[in-house]
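Participant: the sequence isn't on hand, but the structure is:
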């Protein structure tokens, strides 16, 4: 993650069901659903003002750390998150082995 995002806190916005970071009044976020043992990541998005800044990568990395620390398993249905994990296989360890595309990571 780019250094400018390191000190920006990840917010678990439970009312909107998304993990988010705010950068100069703009948001990068991941929609999620949660069970007792899993966090399902559905869709990653960044406001147009953040396009190309690395904010989407930052919110993904911060969310993966949150999931790891929560001791829950990840279901990466979001194509952006799935592609990120495929590029960074060290994160596969938090993916639930029951995930239908686990072997493609």
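Facilitator: Yes, it's here. Quantities reported herein were computed from a predicted structural model and do not represent experimental measurements.
Participant: hey, let's count contacts and neighbours off CA atoms from now on
Facilitator: Fine.
Participant: so the residue nearest the centre of the chain, which of the three states?
Facilitator: In the chain, the C-alpha nearest the mean C-alpha coordinate belongs to residue 60, at 3.2 Å (C-alpha atoms, centre = their mean). In the three-state summary, residue 60 is assigned as helix, counting by DSSP: H, G, I helix; E, B strand; the rest coil.
Participant: and if you look at residue 56?
Facilitator: Three states are possible here, and by three-state DSSP the one that applies to residue 56 is helix.
Participant: ok, it - how many residues close by?
Facilitator: Applying other C-alpha atoms under 10 Å, we find 24 residues neighbouring residue 56.
Participant: can you check residue 38 too?
Facilitator: When neighbours are counted by other C-alpha under 10 Å, residue 38 registers 18.
Participant: and here is the other one:
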């Protein structure tokens, strides 16, 4: 099986994507009023256990940090990733902090 390629930010589909053996894993995004909204992540079974979901989360959150955006993690996977990785918690938009059990 091929190694996952680097995560690509696809402006046309509004997704961070990784392609492997003809399949694509992705995290959708919407840029809105100084925030990046992350509504959905899809990781096909062929990608499971390969760190692809984490790579997608890191790419989306890294983009937010680099561009001074707050993060609105609607996607349960991204929300869970942030809860497990404190280094990203400062990015969470104030209205979402309570939903993740983070201090205001």
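Facilitator: Alright, I've got the coordinates. Predicted model, so just to flag it, every value in this text is computed and none were measured.
Participant: returning to what we had before: give the aligned equivalent of the residue nearest to the centre of the first structure in the second structure.
Facilitator: Matched by TM-score structural alignment, residue 60 of the first structure corresponds to residue 57 in the second structure.
Participant: excluding its backbone neighbours, what's nearest that match?
Facilitator: Leaving aside its sequence neighbours, residue 57 of the second structure sits nearest to residue 78 (C-alpha to C-alpha, 6 or more residues apart in numbering; 6.2 Å).
Participant: residue 44 of the second structure too?
Facilitator: Among residues not flanking residue 44 of the second structure along the chain, residue 25 sits closest, at 6.2 Å (C-alpha to C-alpha, 6+ apart).
Participant: any idea what the one you found aligns with in the first structure?
Facilitator: When the first structure is aligned by TM-score structural alignment, the residue opposite residue 25 of the second structure is residue 28.
Participant: so that match sits against residue 59, correct?
Facilitator: Yes - contact status for residue 28 of the first structure versus residue 59: in contact at 6.4 Å, counting by C-alpha atoms under 8 Å.
Participant: what's the overlap in contacts for those two?
Facilitator: Overlap between the contact sets of residue 28 of the first structure and residue 59, as judged by C-alpha atoms under 8 Å, 6 or more residues apart in numbering, is given by 20-21.
Participant: ok, back up a step: residue contacts, the residue nearest to residue 44 of the second structure?
Facilitator: Residue 25 of the second structure makes contacts with 17-19, 41-44, 47, 52-53, as judged by C-alpha under 8 Å, 6+ apart.
Participant: in the first structure, which of the residues you listed remain in contact?
Facilitator: Among the contacts of residue 25 of the second structure, the contacts conserved in the first structure (both residues aligned by TM-score structural alignment, their matches' C-alpha atoms under 8 Å) are 17-19, 41-44, 47, 52-53.
Participant: can you select the buried ones from the residues you listed in PyMOL?
Facilitator: Burial among those is assessed by 16 or more other C-alpha atoms under 10 Å; the matching PyMOL selection reads:
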select buried, resi 17+18+19+41+42+43+47+52+53
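Participant: what's the most distant pair in the kept ones among the contacts of residue 25 of the second structure?
Facilitator: Largest separation among those by C-alpha to C-alpha: 19 and 41, giving 13.8 Å.
Participant: many thanks, have a good one.
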